[in-house]
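Student: Task: produce atomic coordinates for the following.
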Amino acid sequence: MSTHRNLANELARRFTKLMGGEATSGILLIVVAVLAMAAANSPLADLYHGVFHHRLTGSPIARLDSLHAWINDALMAIFFFVVGLEIKREVLDGELSSPARRRLPVLAAAAGMATPAIVYLATAGLAEPAQRGWAIPAATDIAFAVGVLGLLGRRVPASLRLFLLTVAIVDDLGAVVVIALFYTAHIELGWAMAAVAILGALVTCGRMRIAYTSVYILLGLALWFCVLNSGIHATIAGVLLAFTIPLRPLRGDSMALRLEHALVPWNSYVIVPIFGFANAGVALAGSGLSGLFQPVPLGIALGLFLGKQAGIFAAIVASDKLGFAPRPAGASWIQLWGMAVLCGIGFTMSLFIGALAFPQHPLLVEEAKLGVLAGSLLSSLLGYAILRLPPPAAH
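Tutor: Model (predicted):
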């Protein structure tokens, strides 16, 4: 167990050093968001939208009839595959591997998903279709939040960084469950049964300790295709596949760790930036920033900026004071508040859920993007400012 854990740590250390530190991916996402907004509000706007949404007549898969669909349904399946590998590693061999370790992160993540949803519904209302966006402000973007922490360097204690990562991973698992349960409109039973059969074959391969990565990749592609045609969002296949990949060493090699660390650079520096550029561009013409005060974008922005920090920070305080689980060692209450504020950076997963929430209402999708960008920007600026404050004097 310690062998593959040390291997993972060494690979992560080398990768971080190679890419110039953990702030790099967060900075890249900021640049991508700015470029997308600039493109959507420039003379290139028609070209920008045309590239991603123009119908692809020669697409080999009928359901993926645009570049935007290929990005959101195929490329993002790889993103969710890596998320699934991270969740599995943490649950079996990481910060979520024991009840004592997972109490506070799970409680904080649950409160950090429920409170933004309540704030959103209180602002946007319960009427259709607006109420379908309740889950948009419930997600935290790991790359963005950790990127901001990276800019702060040693001002942030290691325990706080680890806690934020753990909360964000639990948050991602919650978002996956939400997508599967609440954003699946209709299920094609035949395709769903075929997906279950393939998933069973993958589980069997894991139990038989089959060590050939190609077997899992081929079955994983078949699983993705069946899930895509079943009506369940195709990215769920990425998570299900990840859960079947062996973590324990096979022939001295941990397949899950090897795949995770091979794909992390592609996730951080290719897949997520492409997704961000394709989805973050929102036209401000006609509404300007005043459009932010419409019910949907305002509910999302307030959910991310106020709901996230309120839910997570309140959960930490209550847990510590009631003796349920102590707060992270070495972190002051001010620093914990700053960390909770940073969890309001929603970018990748929030944009993704926004597209799922309003498939028949493109105007609401654009409004949701504006709310996500506004709430994430406010959270990053305030969180950074709080964590820049000098640590309290030791007594």
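
Student: only C-alpha atoms for contact and neighbour calcs from this point on.
Tutor: OK.

Student: how near is A69 to A77?
Tutor: Distance, A69 to A77, by CA to CA, to the nearest Å: 12 Å.

Student: Neighbour count for the two, which is higher?
Tutor: The neighbour count for A69 versus A77, taken as other CA atoms under 10 Å, is higher for A77 (23 against 17).

Student: For the comparison step, fold the sequence that follows:
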Amino acid sequence: MELQHTTTKLFKDFFESEKSSGLVLIGCTVISLVLANSVFGSTYLHFWHTNLGGQPIEYWINDGLMTIFFLLIGLELEREVYKGELSNIKKALLPIFGAIGGMLVPAALYLSFNYGTNTQSGAGIPMATDIAFALGILSLLGNRVPTSLKIFLTALAVIDDLGAILVIAVFYTKALFWDNLLIALGIFGFLLILNRLKVRNLIPYLIGGVIMWYFMLHSGVHATITGVLLAFAIPFGNGNKESTSYILQHFLHKPVAFIILPVFALANTAIVLSSNMGEVLVQHYSIGIALGLIVGKPLGIFALSFLAVKLGICNLPSDLNWKSIIGVGFLGGIGFTMSIFVTLLAFDDATIINNAKFIILLSSLAAGTIGFFSLKLTLKRKPQTFQ
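Tutor: Below is the predicted model of the structure:
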């Protein structure tokens, strides 16, 4: 009973922090766009490229701070697997199939416009879902949202993030330096041994994580992967409030939601809007991203979820219907953080990166708006109770 209460409380804390974080991210994005296109634009852009320890500030945010974000994702995924929605395979299959469809269909749509071109590497961009933004929009619908729909979207987005992590590790690793990679994996193995020996003190794991990050950074594999590996090395135990995993996950929620992600948004949405944005909209990569997020996401999530239920592989919760799954599918099209992150890995051309970010913002706004009004029309308002 205590463990169930702990899990429920942690999910509630997670949902509340993601909801608030989504609203903060919107504010940071607007501020960043306004500053980038104001008289202070050049100063603002130059700030993020200021040298700090031999690298620009933007680099430390994207390769350093975002590792902590991936650590939190890993801890959330670990909890889902051991004690959450993904611990029951029958319940887990619905969001798993939804997430798979929500990754494959957008990537296929993107490639249908970009295969064989110099922008085909952007196929991973529309595969991502931004948990904070998606849950932030869902929270605006108040008490009419069934808990099972919140859980479905959360589980789907976490699986989606795992998929994005695998895509980054496999497809966006340009050159491997095996000596550094083997050292990083050796440290990971040592941390797993500490886990098996039931060492619960966080300090050796955090020190090992920093050293592993350094060698992963110089291995060719993106350093943020370290965060996920570290998460699965940290002892989960029975998942209660005293467990090492719970303590770290609980501690990281607010710093990630209200410091790391907003800073990432400020640094990476400094998009300079040019007068030829009409031309940007018809570029093959722009069409691929837009169709992937606005059409591919809801289509893929609905299609594979529907297929899995009709084949008897899993069940649709009794308080949900297919209209609500489609609505949540559109919320899955809010790419933002992860889509921008993949953009930075996919392209080298600064102009394409700038334009792709702009399309991600437009597409995420469109998908989020459609999802919100779709759910508002289909979800029944719960009657008010008066004392």
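
Student: mind listing the helices for the stretch 151-300 of the second structure?
Tutor: Using DSSP state H, counting those that start in this stretch, the helices of the stretch 151-300 of the second structure run over residues 178-196, 202-217, 225-233, 244-255, 261-268, 277-281, 284-291, 297-310.

Student: what distance separates the shortest one from the centre of its chain?
Tutor: If you compare the mean C-alpha spot of helix 277-281 of the second structure with that of the full chain, they lie 27 Å apart, counting by CA atoms, centre = their mean, to the nearest Å.

Student: One more: stretch 318-327 of the first structure?
Tutor: Here the centre of stretch 318-327 of the first structure is set off from its chain's centre by 27 Å, with CA atoms, centre = their mean.

Student: re the thing from before, let me have the helices of the stretch 151-300 of the second structure in CSV, adding distance to F133 of the second structure as columns.
Tutor: Formatted as CSV, the helices of the stretch 151-300 of the second structure follow (distance: least, CA to CA, whole Å):
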stretch, distance to F133 of the second structure
helix 178-196, 32
helix 202-217, 28
helix 225-233, 21
helix 244-255, 15
helix 261-268, 11
helix 277-281, 23
helix 284-291, 17
helix 297-310, 15
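
Student: burial count for R196 of the second structure?
Tutor: So R196 of the second structure, with other CA under 10 Å, has 12 neighbours.

Student: What separation do you get for V203 of the first structure and T244 of the first structure?
Tutor: With CA to CA as the criterion, V203 of the first structure and T244 of the first structure are 5 Å apart.

Student: These two - which one has more neighbours?
Tutor: Set V203 of the first structure next to T244 and count neighbours by other CA under 10 Å: T244 wins out with 23 against 19.

Student: how close does that one sit to D141 of the first structure?
Tutor: Distance of T244 of the first structure to D141 of the first structure, given as CA to CA: 25 Å.

Student: Tell me the counterpart of I100 of the second structure in the first structure.
Tutor: I100 of the second structure maps onto A110 of the first structure when the alignment is built from TM-score structural alignment.

Student: before we move on, which element is its match in?
Tutor: Using DSSP states H and E, A110 of the first structure maps to helix 99-124.

Student: In contact with the match of I100 of the second structure, which residues?
Tutor: For A110 of the first structure, the contact set (CA atoms under 8 Å, 6 or more residues apart in numbering) comprises 171, 174.

Student: List the contacts of the nearest residue to G344 of the first structure once chain neighbours are set aside.
Tutor: Excluding the flanking residues, the one nearest G344 of the first structure by CA to CA, 6 or more residues apart in numbering is L304, at 4.5 Å. L304 of the first structure sits next to 116, 137-138, 343-346, 372, 375-376, 379 when contact means CA under 8 Å, 6+ apart.
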